[in-house]
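Student: Output the structure for:
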Amino acid sequence: MNKNLGQSWTERRTRKRAQELWSRILSQADGLSLRNLIKLRSDAVKLADTARQFSQVASNEIGKSLAKNAEIAATKRADWAWRPEVFFHSGCVHTQINPTSGQELGSNLTLHHDAKNPEMIVRQTPTLRSTNLAPFDFVMEVYDFEGSFLSLAFDLPDQALDGLSNQNIFEMDLRLSTEHTLPIFARINVQHGPNVDEQIKEITELGTQFNVEFDLGYMNLNENRLEKVWIDLIFDDAQMNKIVLHDVTICRRLRAQF
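Tutor: Model prediction:
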């Protein structure tokens, strides 16, 4: 099997010329004969069906690769890395209308809010951005929302606790977009025995790519009683907004030693 199939200069040029041809046909569709329209429509349906099938297969294959997390760890020089399955596993989150607080959205992801009657929709959708690595987006469409906060809790897998100490840093990379800017915060929570230590960072929304670091060296952890780690993404004043998470990755690495 040729792993670079479709990437030769000739093949890339052929695809580009095909796109240009169909764009030209589209721009002149109102002047084509009925017979020609019928034939071209049939060709377009066949082409669209093949493209749709390839997109689905490609998304599944990309998802299998992203689930391994090896690329994240290597890039960050991390000893542990993770991407929540909502961004690579199709169908792991079903569409929820007016979800209650505490609603689980697939594994390791929970929605929280303090609204009595939340008018909102949450769902997983195929990404519309060709530059996105993750094949799926997580979308929250918020309408009349009387609560003061809306948050997503990412429960880190148990492997994140293996060998964890206050010499570690957790790093979160996320891509998100919103219809309107709003206050966003990221908070890490480390439960050790009866205690929960927290760090919170404000995310300045001046783009779509963000990086947040949590240095556990500033926490007084009981490393012998570590039980759970989770990270909250908190959205204040979320009403009448569309919030799209395009990707989230979390990794763990050692603090710099001097």
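
Student: can we go C-alpha only for contacts and neighbour counts from here?
Tutor: Noted.

Student: so Arg41 is in which element?
Tutor: helix 34-66 (DSSP states H and E).

Student: how far is that helix from where the chain is centred?
Tutor: Taking the mean of its C-alpha atoms, helix 34-66 sits 24 Å from the chain's own mean (CA atoms, centre = their mean, to the nearest Å).

Student: what helices or strands is that helix leaning on?
Tutor: Contacting helix 34-66 under the criterion 3 or more CA pairs under 8 Å, 6 or more residues apart in numbering; DSSP states H and E is no other helix or strand.

Student: and the next element down the chain from that helix?
Tutor: Note on helix 34-66: by DSSP H and E, the next helix or strand toward the C-terminus is helix 70-76.

Student: helix or strand right after that following helix?
Tutor: strand 80-82.

Student: Next SSE downstream of that next one?
Tutor: Remark: after strand 80-82, the chain's next helix or strand is strand 96-97, criterion DSSP H and E.

Student: Here is a second sequence; please produce its structure as well for comparison:
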Amino acid sequence: MAGRIGTLINRWHLRRAAQHWAAQAEAVSGIELAPLHRLRGEAKAMRRQIDRVLQAAEARLGPVAALPRMALGTDWVWRPDVWRRACREAGVIATGARTAVSDDLALYHDCPLGEIALRQTRNRGEADRAPFGLSLDVFGFQGSFLSLALTLPEPAVSGLTLRHLIEVQVVIESDVSLPAFARLNLQHGPNVAQVVSALPTMASGLTVAAFDLAYAGLGQRPVTKAWLDLIFNDPAMTRVTLRDVVVSRRPRAEL
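Tutor: The predicted model follows:
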């Protein structure tokens, strides 16, 4: 009985809250600026909590985010947030030089036209490994570069040595075969080492790039930060959907 009463009370509070915010939405045009600032802050705080609930619910109710089978000895594997859970904003127009997509993903370009759109999509195919994908629509393009930058989390660089291999798996779907590259950036002290790997030119399918840190030109200082650039050449009038992105690392096998 107590549980049923508690449920009824919670539903009553929920209805009252919905009625309150509906009334505020109707009245917002007539509210003075000082109270309006406070109301906006309250609404943003409420939205953050609602977004947390929605993201957690989407993660549980969506397809199982199964990671692919990794090579023997893999000691770290990671799927970025965009491919794991729903973003607060599903779509964005990349008008500036940098557009944040999530905490660990940003788009960079130098095209002045502002004709680049990013949209998170729901993966629904039987072969899809991740719950979500990321579509990149490029119309006119007059820039020299376009790249997606993934900031790798701290566990990726913790204990990283010259014996490690870092691998990125990308499932691509595109309306044309698009030249693309993966570039691993490793900050060690004041310097940044870069290793570039060409991604096989294809319209769709799984592509893999591996980086052997023995050839990265690292010094004696430990790596403190790492990020990965996915670079697309000649992207004008193209739609590219990244169905999945998974980054992993493993020690190189001893010869």
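
Student: Please identify the residue in structure 2 that aligns with Val196 of structure 1.
Tutor: Mapped onto structure 2 by TM-score structural alignment, Val196 of structure 1 lines up with Val192.

Student: list the contacts for the closest residue to its match other than its chain neighbours?
Tutor: Once flanking residues are discounted, Val192 of structure 2 sits nearest to Leu186: 5.3 Å by CA to CA, 6 or more residues apart in numbering. With contact set as CA atoms under 8 Å, 6 or more residues apart in numbering, Leu186 of structure 2 has these partners: Val192, Ala193, Gln194, Val223, Thr224, Lys225, Ala226, Trp227.

Student: In terms of helices and strands, where is the fifth one?
Tutor: By that I understand Thr224 of structure 2. Of the helices and strands defined by DSSP H and E, Thr224 of structure 2 is found in strand 223-232.

Student: Please point out which parts of that strand sit buried.
Tutor: Val223, Lys225, Ala226, Trp227, Leu228, Asp229, Leu230, Ile231, Phe232 (16 or more other CA atoms under 10 Å).

Student: Other residues contacting that strand?
Tutor: Applying CA under 8 Å, 6+ apart, the set of residues contacting strand 223-232 of structure 2 is 145-154, 156-157, 160, 178-189.

Student: Now the buried members of those residues.
Tutor: Burial by neighbour count, judged by 16+ other CA under 10 Å, picks out 146-152, 156-157, 160, 178-188 from the contacts of strand 223-232 of structure 2.

Student: Filter those down to the ones in helices?
Tutor: Mapping these onto helices (DSSP state H) picks out Ala156, Val157.

Student: circling back: in the contacts of Leu186 of structure 2, find the pair that's most separated.
Tutor: Checked with CA to CA, the contacts of Leu186 of structure 2 reach their widest spread between Gln194 and Thr224, with 14.0 Å between them.

Student: what are the ranges of the strands in the stretch 151-258 of structure 1?
Tutor: Per DSSP state E, counting those that start in this stretch, the stretch 151-258 of structure 1 carries strands over the ranges 168-178, 184-192, 195-203, 209-215, 226-236, 241-254.

Student: What span of structure 2 is the first one aligned with?
Tutor: Pointing back at strand 168-178 of structure 1 there. Under TM-score structural alignment, strand 168-178 of structure 1 corresponds to residues 164-174 of structure 2.
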